[in-house]
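Q: the following block contains a protein sequence and its predicted model.
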Amino acid sequence: MPPKRKGTGAGQRKGRKRNIAELEDVSAPAMDNTRDEDIIWIVGDSLIYWAAQYLLPWGESALNLHLRNRRVTWKGYRGGHLADVPAIITESMSRLGGSHVPAVVIIHMGTNDLVGLDLLAFKHLLESVIAECKRLLPNTIFMWSGIIPRHFYKGARSQKGIDEKRKEVNKIAKRILARSEGRVIRHDNFRWDMSYLFRDDDVHLDILGQDQFTGNLRRALHFFLRHPEELEYHPVS
């Protein structure tokens, strides 16, 4: 299990939303023989940024989620929204000059949209985002990493109500990804009332939460490599 530390100092402060051009990639050093089919991008909001920071001290194998001959790049866009995903992919492709297109892109985004968007608007937005992502990367498999609960949703009239909305959003995402030959990673081992998984801000994950979240991603990727025909990964509670 990872060493116990209360997040990262800077992570305790509320940060501004960055410009897409300031996107901070975290990955192990590239190998000369890296093939496109070995490349995985994880695109998301601050949860992905801090997950990468959490794994960084553990080195290359941890950042690659212990996948042999795979290279995982963490693209955490703090303050990000679902609508930002195509721009993040476009920026990432621009940096690479068209080389090393990923075989898999995991999307973990949408938490910051739960309060502001109703279900129908979220559905239409996600359909548009996935369609644009497929246009940009037609041979890439897209995976939806289910929105996990927060212990506190700022601006929500009802904490439990917004968490029910989160569950409905993940169901909508499953249907959309199924039509797009994508995959779904569930995080059913998280509940909004599990305060011990969160930092004091009730939003970002603490050590136990980080370990559980990154473990879900790791086990899901291993699962899909063994069972490429499956649509959905369920974590063991």
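A: That came through fine.

Q: going by C-alpha atoms from here, please, whenever you check contacts or count neighbours.
A: Fine.

Q: what about Leu221, how many residues nearby?
A: Under the neighbour criterion other Cα atoms under 10 Å, Leu221 is assigned a count of 22.

Q: quickly find the element holding it.
A: helix 207-226 (DSSP states H and E).

Q: identify the residue nearest the geometric centre of the protein.
A: Centroid-nearest residue in the chain, with Cα atoms, centre = their mean: His108, separated by 2.7 Å.

Q: okay, now the closest residue to that one other than its chain neighbours: neighbour count?
A: Spatial nearest neighbour of His108, excluding adjacent residues (Cα to Cα, 6 or more residues apart in numbering): Gly44 at 4.5 Å. A count of nearby residues for Gly44, using other Cα under 10 Å, gives 27.

Q: so who does Gly44 touch?
A: 75-77, 80, 85, 107-109 (Cα atoms under 8 Å, 6 or more residues apart in numbering).

Q: just the residues you listed: which are in strands?
A: 75-76, 107-108 (DSSP state E).

Q: Ser92: what's it in contact with?
A: Ser92 neighbours (Cα under 8 Å, 6+ apart): none.

Q: what comes up buried for the strand or helix carrying it?
A: Element membership for Ser92 (DSSP H and E) is helix 85-96. Neighbour-count burial for helix 85-96 flags 85-86, 88-89, 91-93 (criterion: 16 or more other Cα atoms under 10 Å).

Q: what's the first helix or strand after the helix holding Leu221?
A: strand 232-233.

Q: chain center to that following strand: distance?
A: Strand 232-233 has its C-alpha centroid displaced from the chain centroid by 15 Å (Cα atoms, centre = their mean, to the nearest Å).

Q: right, and Leu114 touches Ile162 too?
A: Yes - here Leu114 lies in contact with Ile162, judged by Cα atoms under 8 Å, at a distance of 7.1 Å.

Q: list the contacts of Asp118.
A: Taking Cα under 8 Å, 6+ apart, one finds nothing in contact with Asp118.

Q: quick one: it and Leu221, what's the gap?
A: Applying Cα to Cα, to the nearest Å, the value for Asp118 to Leu221 is 31 Å.

Q: ok, now Val203?
A: Val203 is 25 Å from Leu221, by Cα to Cα.

Q: and for His204?
A: 23 Å.

Q: could you count how many residues lie near the closest residue to Arg18 other than its chain neighbours?
A: In this structure, Arg18 finds its nearest non-sequential neighbour in Arg78, 6.6 Å apart by Cα to Cα, 6+ apart. Arg78 has 21 neighbours, counted by other Cα under 10 Å.

Q: one more to weigh against that first structure:
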Amino acid sequence: MLRASKVRTSKSKSPYARPPTRGAVVASRASTRMPNVTSSSSGPSTVAVTESTGRIYDRSQSLPVPVVQPTVQPVLDRARAPSDQTVEPSVAGSSTNTDGIWVVGSSIIHWAQKYAQQNIDDNLGLTSQRIIWQGIRGMVWSRLYQTIKEILRQCNRHPTLLVIHCGGNDIGNPRNTLKGLQKYMKLTVSKITRLLPKTIIVWSHILPRRNWSLCLSNKDGENWRTRLNSALATFVVKKVCGASIKYPDILSTQGTLFRKDGLHLSDLGNELFVTSLKNALLQFMSSTDRFYPLIKQ
């Protein structure tokens, strides 16, 4: 193996010593073999923060907030469902209002929409806003931002409210750490607020499960879920002036709220989930002041 010679500075150099040309040549050759490395930007480094001006729609005043990069890369979903290739949002209602409510997430949202179609209606009884559902079965957090961008491209309008219910399928993945996943999720929410600056972001709490298949134990999975919910709810409410929705009636995995797989909600569980979501949206629509205190953190 070739090595670049080192020049000693502690002793005087002999007048008969050969100039260290070989070492310089080796060093130059080594430098020519080094590949060009181009640093890539991981995204904007500021978070849009809206000041309280009496109305939640005012996001004109922004303060730069440094964003910490995640310590690990999110796990990409290798087995993508056919719906991942082309996102086709399900639009409920016939309102021509330029705004709307987007409900985006994983299979919990998919089955909640199915339940609403059969028992209430797609628009959950709302008349002044239309609901756009986008529930992708098996959805992981790394697909959230692109999904929202695709809905925006198809609808060509910003929503009044964006409900995010995602992240449960990332819990316990061995390529993630809890701290790294928290940072990555916050970074994504910050990107969404820049993409939709006039939209109110609502964090929908990750629901418990009977079986956390990627975790060493169900107790470990519940610990991840609790800490992620706390971190994201605090970030959304305090940093982007949004809101969060809890589901206190679905905190227990006992009884008949879940299917046999311990992951998806039963009809009773979907009824509780949809009812809580509907009540939160109705409170928002009936509020004349800042709405997020009405939906408890």
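A: That came through fine. Just so it is clear, the model here is predicted, and its values are computed rather than measured.

Q: how close are the two chains, by TM-score?
A: Between these two chains, after superposing, the TM-score reads 0.82 (TM-score structural alignment, normalised by the length of structure 1); 214 aligned residues with a Cα RMSD of 2.1 Å.

Q: quick one: map the residue nearest to His108 of structure 1 onto structure 2.
A: For Gly44 of structure 1, the aligned position in structure 2 is occupied by Gly105, per TM-score structural alignment.

Q: how about Trp144 of structure 1?
A: So, by TM-score structural alignment, Trp144 of structure 1 is matched to Trp203.

Q: residues touching that match, list them.
A: 163-165, 232-233, 236, 242-245.

Q: shouldn't Pro208 of structure 2 be in contact with Pro248?
A: No - distance between Pro208 of structure 2 and Pro248: 10.7 Å, which falls outside the contact criterion (Cα under 8 Å).

Q: compare the two (neighbour count), which wins?
A: Pro208 (21 against 11).

Q: sorry, back to before: how far away is the residue nearest to the centre of structure 1 from Thr214 of structure 1?
A: The value you get for His108 of structure 1 to Thr214 of structure 1, if Cα to Cα is used, is 12 Å.

Q: cool, Glu232 of structure 1 as well?
A: 17 Å.

Q: now do Asn19 of structure 1
A: Taking Cα to Cα, one finds Asn19 of structure 1 at 25 Å from Thr214 of structure 1.

Q: between these two, which one's more packed in?
A: Comparing Asn19 of structure 1 with Thr214 by neighbour count (other Cα under 10 Å), the higher total belongs to Thr214, at 19 against 11.

Q: for that one, give me its contacts.
A: Thr214 of structure 1 neighbours (Cα under 8 Å, 6+ apart): 51, 65.

Q: that one matches what in structure 2?
A: Match for Thr214 of structure 1 (TM-score structural alignment): Val274.

Q: what about Met285 of structure 2, neighbour count?
A: 14.

Q: hmm, back to that, mind checking what the residue nearest to Arg18 of structure 1 lines up with in structure 2?
A: Match for Arg78 of structure 1 (TM-score structural alignment): Arg137.

Q: correct me, but that match touches Ala79?
A: No - judged on Cα under 8 Å, Arg137 of structure 2 makes no contact with Ala79 at a distance of 11.1 Å.

Q: can you show me the helices along structure 2?
A: With DSSP state H, the ranges of helices along structure 2 come out as 21-33, 107-119, 144-155, 178-195, 218-239, 267-286.

Q: so which of these gets nearest Arg259 of structure 2?
A: Distance to Arg259 of structure 2, taken as Cα to Cα, is lowest for helix 267-286 among the helices of structure 2, at 8.8 Å.

Q: and stretch 228-246 of structure 2, which residues are buried?
A: 228-229, 232-237, 239-246.

Q: counterpart of Glu222 of structure 2 over in structure 1?
A: Looks like Glu222 of structure 2 aligns to Asp163 there (TM-score structural alignment).

Q: show the contacting residues for the spatially closest residue to its match that is not a sequence neighbour.
A: Distance criterion Cα to Cα, 6+ apart; nearest residue to Asp163 of structure 1, sequence neighbours excluded, is Pro149 at 6.4 Å. For Pro149 of structure 1, the contact set (Cα under 8 Å, 6+ apart) comprises 163, 166, 190-192.

Q: before we move on, what about Arg183 of structure 1?
A: Counted by Cα under 8 Å, 6+ apart, Arg183 of structure 1 has contacts 141-144, 174, 177, 230-232.

Q: distance to Val26 of structure 1 added to those residues, as CSV?
A: Below are the contacts of Arg183 of structure 1 laid out as CSV (distance: Cα to Cα, whole Å):
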residue, distance to Val26 of structure 1
Ile141, 21
Phe142, 19
Met143, 19
Trp144, 20
Lys174, 27
Leu177, 26
Glu230, 28
Leu231, 27
Glu232, 26
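
Q: distance of Gly172 of structure 2 relative to Thr32 of structure 2?
A: In terms of Cα to Cα, Gly172 of structure 2 sits 43 Å off from Thr32 of structure 2.

Q: er, Asp249 of structure 2 actually
A: In terms of Cα to Cα, Asp249 of structure 2 sits 65 Å off from Thr32 of structure 2.

Q: try Val140 of structure 2
A: 42 Å.

Q: got the ones in strands among the contacts of Gly44 of structure 1 as a markdown table, with distance to Thr34 of structure 1 columns?
A: Shown next, in a markdown table, are those (distance: Cα to Cα, whole Å):
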| residue | distance to Thr34 of structure 1 |
| --- | --- |
| Lys75 | 19 |
| Gly76 | 22 |
| Ile107 | 22 |
| His108 | 24 |
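
Q: relative to Tyr49 of structure 1, which of those is nearest.
A: Gly76 (3.9 Å).

Q: ok, the closest one touching Gln53?
A: No - using Cα under 8 Å, Gly76 of structure 1 makes no contact with Gln53, being 9.9 Å away.

Q: looking at those two, which one has more neighbours?
A: Gly76 (26 against 18).

Q: what's the closest non-adjacent residue to that one?
A: Closest to Gly76 of structure 1 by Cα to Cα, 6+ apart is Tyr49, at 3.9 Å.
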